[in-house]
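Undergrad: Here is my input; please provide its structure:
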Amino acid sequence: MQLTGADILMECLKEQGVDIIFGYPGGQVLHIYDALYKYQNEICHILTSHEQGAAHAADGYARATGKVGVCLATSGPGATNLVTGIATAYMDSVPMVAITGNVPLALLGKDSFQEVDITGITMPITKHNYIVKDVKELAATIRRAFYIAQEGRPGPVLVDIPKDITAQVTEYIREEPKIINKVTEDITEEDISNALNLLERSHKPFIYVGGGAIHADANGELITFAETLKAPVCSSLMGLGSFPGTHEFFTGMIGMHGTKPSNLAATQCDLLIAIGARFSDRVVSKMEAFAPHAQILHIDIDPAEINKNIKTHYHIIGDVKEVLKRLNKKLNPKEYSEWMEEVQDWKKKYPLGYKENGALKPQKIVEKIYEMTKGEAIITTEVGQNQIWAAQYYKFQKSRTFISSGGLGTMGYGLGACIGAQLARPEKQIINIAGDGSFQMNCNELATAVKYNVPIIVVILNNGVLGMVRQWQKLFYDKRYSATILERATNFVKLAEAYGADGYHVTNEEEFHEAFTKALETNKPVVINCIIDEDDNVFPIVPPGAAIEEVITEE
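TA: Here you go, the predicted model:
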C-alpha cells in the first residue's frame, strides 16, 4: 500500500512491537507527530519536559524490560538534547532507537535554521546511525536500526529523517522482524574444554560478573555455575541483580566502592572468572596490581572487550547464557573449600556498615526502603553518593531491578529513567534515589510524571552539597571545597507541590517511615526530601591509582 514516510515509520514501529515512545515535537517532525495523532490508539506518546528526559525515559524503559526503548526529537537543539541520553545508553549497552527529524534534503549542509549534523555528532556514541535520504529506504533503515540495537552487545542506534522524507509517499509492505539469534558461532569445544581445565585446577576461583549477564538473562545459569564451582561471586555496579544479593556466596561490589571482601578476594584468588564484564577503571583501579596471582578467564559477547583493559589467559566469545549452559553441563561439582571459608570469614570481619549517631543516615534510609518494599522494588538512581549508597544497601535479588548510569555517570538520569521504568513495569513499585544536586538537573520531569500520573517515589538524600565531589575534595584535596557547597534555598516540598506531586520533608527515621508509608499507599508521584549530614561519606573507597585492596573504610 502507498503510505507517507511518517505513516511508514508508525507501521515499522508497530512491526517491532513498540507500544510507547518518549519525545518532544518540533517543526521538522510535524509530519511524524501528525501520524502519531492518527496512531494514538496503538502507539502511546509520552511528552516529556525536555528531550534529555525522553532519552533517559527510553533508557529506563529498555533496562526494565530488555526491549528497545524509543525516543523522538526534532532537529537542531532537539536532537542535541538527546546526546547525553544516547551516550548514557551507549556506555551501559542499552538497546535504544533515537529518531530525529532534520531539515529538508535541499537545505542540508547550508546552516539552515535548526540544522545540525546529528549523525556526525553521535557517531562515537552509537552502535550505528543513519540519515535517510530516500523514502524508499526508510522502512528498511528502521528495521535495521532495531535489529542492530538488539543483536550481539546491545546499544543505541540513531535514525535521522529529513522532513520531506516524512511527507513523501512510497509503497509499504509489512515484514516480520528479523529473528535475533544468540551469538554462539565463536564458542568452540576447545574453548569449553580449556575453561573446564582451568576451573578444575583452580583452588581459589572468584567470579566477577557485569551487566552482560543481565543482558543475556543468565541469572539461573550463573547461580548454577557458582554453586557447582563453590566459588564466591562479586559484581560490578552494572551487574547488580544478576546474582542474588542475599546469597551466601555473594561478596558485594568490587572496585573503587567495592566491599573489602570482594577486593581482597580479587587480590588473592588464583582464577578470576569475568562474566559479561569489561574491567572498567572503576573496578580495576591500579591495573598492574589487579588480581596479581590469578589466571583470568573472560567470557563476553563482544570481542573488542577481550584484552582491552586487562590481559586474559583464556577467553570465550559468545552469549553468556549459552556459554554458562555449556560449562554447567560438564562442570564437576566442587567441595566447599578452605578458600570459601576464608572468604566467608572476611565477610564476617569486614561487613558493610556505618556509624549511627542519632541523625538520619542515608544508609539507613536505603535499608528502610529495602525493608518496606520487601526487596521487590525497582530502584533507579541519580549519580554520586546516592547511587553508591543505593547499590551497597539495597539487596538486589533479580536482574533489571537496579537502573543507574554506570559508564557515563550521568547526573540527572534517574528521574527520567524512573518514569520510563514505571511505564514499562506498572505492576512494580519504582523508586528513584537521588541527591539534591542531581535531582535539580532534571527535576522538570516531575511535570511529566504528574501529567501521566506515573506513581513514582523520589527519595532525595539532601546534604546541601555535591556530595561525591566534595568527598574527594575532603579526602584528596585537603578540604578545599571549591564549588561543591550548594547553599540553595530550594524548598523541595513546595517544588513537588507546584508540579502537582505530593511532597514530604523528613529529618529523622520516624518521619521517613511515616512519609514512605504514605508514599507507598498513594497512587501518584511523591517526593520525599530527607535531610542528611554533609559529612556522611561513601565507604569503602579506593584512592585513585591505588590497588583495590588498599581500601579506605570509615574507621
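Undergrad: only C-alpha atoms for contact and neighbour calcs from this point on.
TA: OK.
Undergrad: List the buried residues of stretch 270-281.
TA: For stretch 270-281, the neighbour count (16 or more other CA atoms under 10 Å) marks 270-279 as buried.
Undergrad: Stretch 484-498 now?
TA: 484-485, 492-493, 495-496.
Undergrad: Identify those among the buried residues of stretch 270-281 that sit within strands.
TA: Taking DSSP state E as the definition of strands, those contribute 271-275.
Undergrad: With distance to residue 226 as extra columns, can I get the buried residues of stretch 270-281 in a markdown table?
TA: Formatted as a markdown table, the entries for the buried residues of stretch 270-281 read as follows, by distance: CA to CA, whole Å:
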| residue | distance to residue 226 |
| --- | --- |
| 270 | 16 |
| 271 | 13 |
| 272 | 13 |
| 273 | 10 |
| 274 | 12 |
| 275 | 12 |
| 276 | 15 |
| 277 | 16 |
| 278 | 19 |
| 279 | 20 |
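Undergrad: Show me the strands in the stretch 51-200 of the chain, by range?
TA: Using DSSP state E, counting those that start in this stretch, the strands of the stretch 51-200 of the chain run over residues 69-73, 96-102, 128-131, 156-162, 169-171.
Undergrad: need the contact list for residue 246.
TA: Applying CA atoms under 8 Å, 6 or more residues apart in numbering to residue 246 gives the contacts 395-397.
Undergrad: Go through the residues you listed and say which is closest to residue 380.
TA: Comparing the contacts of residue 246 against residue 380 with CA to CA picks out residue 396 as the nearest, at 11.9 Å.
Undergrad: count of residues packed around the closest one?
TA: Residues lying near residue 396 (other CA atoms under 10 Å) number 25.
Undergrad: That one and residue 375 touch, don't they?
TA: Yes. The pair residue 396 and residue 375 qualifies as a contact (CA atoms under 8 Å) at a distance of 6.9 Å.
Undergrad: Which of the helices or strands spans residue 418?
TA: When elements are assigned from DSSP states H and E, residue 418 belongs to helix 414-424.
Undergrad: Show me how far the helix or strand just after that helix is from its chain's centre.
TA: For helix 414-424, the following helix or strand on the C-terminal side (DSSP H and E) is strand 430-435. What separates the centre of strand 430-435 from the centre of its chain is 13 Å, taken as CA atoms, centre = their mean, to the nearest Å.
Undergrad: do the same with stretch 510-521
TA: Taking CA atoms, centre = their mean, the mean C-alpha location of stretch 510-521 is offset from the chain mean by 27 Å.
Undergrad: returning to that earlier point: which ones among the buried residues of stretch 484-498 lie within strands?
TA: Among the buried residues of stretch 484-498, no member falls in strands (DSSP E).
Undergrad: Following up with a second sequence; could you model it the same way so I can compare the two?
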Amino acid sequence: MKVRATQAIMECLLEQEVDTVFGYPGGTILNLYDELYNYQDRIHHILTAHEQGAAHAADGYARSTGKVGVCFATSGPGATNLVTGIATAYMDSSPIVFITCNVTEQTLGKDAFQEVDITGIAMPITKATYLVRDAQTIPDVMRQAFAVAATGRPGPVLIDFLKNVTFPSVEIDYEFVPWSRNRSCSSIQSLATSHELKAPEPNKGDIETLVEMIAQSKRPLLICGGGVVRGRAHRQFREFAEKLDAPVAITVMGGGGFPGGHPLTTGMIGMHGSQASNVACNECDLLIAVGCRFSDRVALQPETFASQAKVVQIDIDRSEIDKNVLTDHHIIGSARRVLEMLNAKLPQYSHPEWKEQVLPLRVPSVAETGDKLTPKQVLETIRRLAPQDTIVATDVGQHQMWSIQHFHFDYPGQLLTSGGFGTMGFGLGAAIGAKLGNPDKVVVHTTGDGCFRMNCHELATVEHYHLPIITVVFNNGTLGMVRQWQNLIYHQRYSETTLDRGPDFVKLAEAYGLKGFRVTSMAEMEAAFQEALTAGRGCVIDCRLDMDEMVRPMVAGGAHITDFLLK
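TA: As a prediction, this is how the structure comes out:
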C-alpha cells in the first residue's frame, strides 16, 4: 500500500520491535520528528541534553538489554556530535542504528547550511553506512541496517536520509513485515547469501584440535572477553570453565561474562590486572581467549605475552586473529556456538596443583585505617547496600578501574563501560539508557570529577524523565589516571591535571532538581547511599578523596605483564 516515506521509517522501527528512541531534533530531521508525533503512543522518544548523550544512552540501552539501540540526530553539528558515541559503540561492538537527515538533493555538495558528509565521516567507525536518495529503498535499507547491526560481530550502523526523501508529499509502496519474518526479505537474504550476516559455523576439525590441546595441558588459563558478553554466551562459558577446572581472567569488556565472585575467577588481566591473572598468564601452558582481541591494555608486550603457553583465540571476527598476538590455534565462530561444541566433547578435568599455584595470588581484602574516605570504602558500601543485580555504568579513569576491581559482575549488561575507546562522558548517558531499558533494576553511575564535567548536563534528562539513577563522583580534584602516570612515569610533573575549580556538585544536583550529598567518611557514604536508594529520584553523591589515591596494581604500557610498577 502507499504510505508517506516518513511513515514507512516509523513502521520499519516497529517491525524491529523498537519502542525507545534517543535523540535531538533539528532542521533537516523535522519531517521525521513530525511523523514521530503520530507514533508517540508506540515509540517512546527520549530527548537528551546533547546528541552525544543520546548516542551513549542508545549504547547503554543496547548493552544492557541485548537489543539494538536507536538514535536520531539532525545534519551538520547534530550529526558530528554523534561521532564520539558512534566510535565508542564501534570499538566495543555495540549494536546501534543511528538515523540522521541531511540537506536536500538539490543543495547536496554545495556547502548548504548545516551540511556535512556524515556517511563519509562515519564510514571507518561503523559496520555500514547508507545515504538514502531514493525513498523507495527505505524498507530495504532499514531492514538491512538492523540486521547488520545485530548479527555477526555487532556494531553501529548509520542511515542518512536526504531531506527531500522525507518530504510529506513523498509516498512509497510499503508492506509491514514483522520482525519474525524479516530474515525472509529479499534484501536480507541477499546479504545473508554473501555471508555478511552469518556467523561462521565453527570447523569441527578445529574443535577437535582444541579438545586434544586441552587434554595435554597441565596449566590452562581462560580469558573471558567482550565477545562472551556480546554473544550472551555466559552460561556456556561458565560450563566450559568448570569442566576445565581452569582459572579465569576477565578483560574490562568481559565483565559479566563470568561471575566475578566465582572460585575460579582471578580478576582483571592486563595493565591494571590482578597479580593472579597476570602471573597465571605468564606461567600457563595453554591460554584460551574467548571473544578477546588482545588489545594493548591486555597484551601490553605482545612478543612476550603468554610466552610459555600455546595460545588459542576464539573469535567471531576473522580479522582479529593474529592481529595483536600470534596464535598457535584459533577457531572462528560465535562464542556461544564454539563453546557449545566444546562442552559436548569435554570430560571433567581437575587441576588442583595449578589452581593452588595461582588462586592464592588474588589480592586479599586488607583492612583500611585512617580518617580519609577511600575508593575501596565507597565501592564496598555500594556493593553491600545495593541489590546484587545492580547495573553499574562507569566513565573512564581511576574510578572505572576501581569499580571493575571491587564489584562482582555476574551477568552480561551489568557492567557498562567504554573499554576500547575510553570515552570520558560515556557513563551518565549509558546509565540513562540502561535505566530506561531495565526500569526494575537499580542503576549506579560511577564517575570522576573530570569525567562528570563532560556529561553532567544530562542530569536534566535524569530529572525530566524521573530516572532514579545514583551518580557517585570520585572527586579527587584531579584527572586521577593521568596524574597517576605523571607521578609514576613523568617524574611528578603535574602538567594541567589539577582540577581546582567548580562546580559544587551538590549545588549542581540541586539546580537540576535532584538530591545532592557530600561525603568525607565511610559513615557519611553509607547514610547517603542508603537515602539515595529510597529517594525515588536521581541523586548525586560527591565523595571527597585524596588526590594521590592510585589504582593498584599497575603495569606500564609496553612492559612485560608481570613487571608491576605498583602491586
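Undergrad: Now the two most distant members of the ones in strands among the buried residues of stretch 270-281 of the first structure.
TA: Farthest pair in these, by CA to CA: 271 and 275, 12.6 Å.
Undergrad: sorry, back to before: output the buried residues of stretch 484-498 of the first structure as a markdown table; include the columns distance to residue 157 of the first structure.
TA: What follows is those, written out as a markdown table (distance: CA to CA, whole Å):
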| residue | distance to residue 157 of the first structure |
| --- | --- |
| 484 | 35 |
| 485 | 38 |
| 492 | 36 |
| 493 | 38 |
| 495 | 35 |
| 496 | 34 |
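Undergrad: mind listing which of those residues are in helices?
TA: Assigned to helices by DSSP state H, the following of those qualify: 492-493, 495-496.
Undergrad: could I get the residues you listed as TSV with distance to residue 370 of the first structure?
TA: Rendered in TSV, the data for those read as follows (distance: CA to CA, whole Å):
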residue	distance to residue 370 of the first structure
492	23
493	23
495	26
496	24
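Undergrad: Can you tell me which of the residues you listed lies closest to residue 427 of the first structure?
TA: Using CA to CA, those come closest to residue 427 of the first structure at residue 496, 23.7 Å.
Undergrad: how near is the corresponding residue of the second structure for the closest one to residue 457 of the second structure?
TA: Matched across to the second structure, residue 496 of the first structure falls on residue 509, judged by TM-score structural alignment. Distance, residue 509 of the second structure to residue 457 of the second structure, by CA to CA, to the nearest Å: 10 Å.
Undergrad: now residue 141 of the second structure
TA: 34 Å.
Undergrad: These two - which one has more neighbours?
TA: Under the criterion of other CA under 10 Å, the comparison of residue 141 of the second structure against residue 457 puts residue 141 first, with 21 against 17.
Undergrad: wait, doesn't the more buried one sit right on residue 131?
TA: No. In this structure residue 141 of the second structure lies outside contact range of residue 131 using CA under 8 Å: 9.4 Å.
Undergrad: just to revisit the earlier point, kindly tell me how buried the closest residue to the match of residue 496 of the first structure other than its chain neighbours is, as a neighbour count.
TA: Taking CA to CA, 6 or more residues apart in numbering, and ignoring the residues beside it in sequence, residue 509 of the second structure has residue 516 as its nearest neighbour in space, at 5.4 Å. As a burial measure, the neighbour count of residue 516 of the second structure was computed by other CA under 10 Å and equals 21.
Undergrad: contacting residues around the one helix or strand residue 516 of the second structure maps to?
TA: Here residue 516 of the second structure sits within strand 515-519, counting by DSSP H and E. The contact list for strand 515-519 of the second structure, computed with CA under 8 Å, 6+ apart, reads 505-510, 525, 528, 537-544.
Undergrad: What span of the second structure is stretch 261-274 of the first structure aligned with?
TA: Across the second structure, the stretch matching stretch 261-274 of the first structure (TM-score structural alignment) is residues 276-289.
Undergrad: which residue lines up with residue 351 of the second structure in the first structure?
TA: Residue pairing (TM-score structural alignment): residue 351 of the second structure is matched to residue 336 of the first structure.
Undergrad: Return the residues in contact with the nearest residue to its match once chain neighbours are set aside.
TA: Using CA to CA, 6+ apart and skipping the chain neighbours, the partner closest in space to residue 336 of the first structure is residue 230 (6.0 Å). Contact analysis of residue 230 of the first structure by CA under 8 Å, 6+ apart lists 249, 333-337, 340.
Undergrad: Quick check: the gap between the equivalent of residue 230 of the first structure over in the second structure and residue 394 of the second structure.
TA: Residue mapping for residue 230 of the first structure onto the second structure gives residue 245, with TM-score structural alignment as the criterion. In this structure, residue 245 of the second structure lies at 31 Å from residue 394 of the second structure, with CA to CA as the measure.
Undergrad: Ok, residue 561 of the second structure next?
TA: Distance, residue 561 of the second structure to residue 394 of the second structure, using CA to CA: 25 Å.
Undergrad: again with residue 471 of the second structure
TA: As defined by CA to CA, residue 471 of the second structure lies at a distance of 10 Å from residue 394 of the second structure.
Undergrad: anything in contact with each of these two?
TA: Counting by CA under 8 Å, 6+ apart, the common neighbours of residue 471 of the second structure and residue 394 are 428, 445-447.
Undergrad: residues in contact with the residue nearest the centre of the first structure?
TA: For the first structure, the residue lying nearest the average C-alpha position, counting by CA atoms, centre = their mean, turns out to be residue 404 (4.0 Å). Contact criterion CA under 8 Å, 6+ apart gives 238, 380-383, 387, 413-414 as the residues in contact with residue 404 of the first structure.
Undergrad: For stretch 461-475 of the first structure, buried residues please.
TA: Counting neighbours by 16+ other CA under 10 Å, the buried set in stretch 461-475 of the first structure is 461-473.
Undergrad: brain fart, stretch 65-84 of the first structure
TA: When burial is assessed from 16+ other CA under 10 Å, stretch 65-84 of the first structure yields the following buried residues: 66-84.
Undergrad: what does stretch 370-384 of the first structure give?
TA: For stretch 370-384 of the first structure, the neighbour count (16+ other CA under 10 Å) marks 370, 373, 375-384 as buried.
Undergrad: The stretch 301-450 of the first structure: helices as residue ranges?
TA: Listed in chain order, the helices found in the stretch 301-450 of the first structure under DSSP state H, counting those that start in this stretch are 320-330, 338-349, 362-372, 385-393, 414-424, 436-439, 446-451.
Undergrad: Quick one: closest of those to residue 544 of the first structure.
TA: Judged by CA to CA, the one of these that comes nearest to residue 544 of the first structure is helix 385-393, at 16.4 Å.
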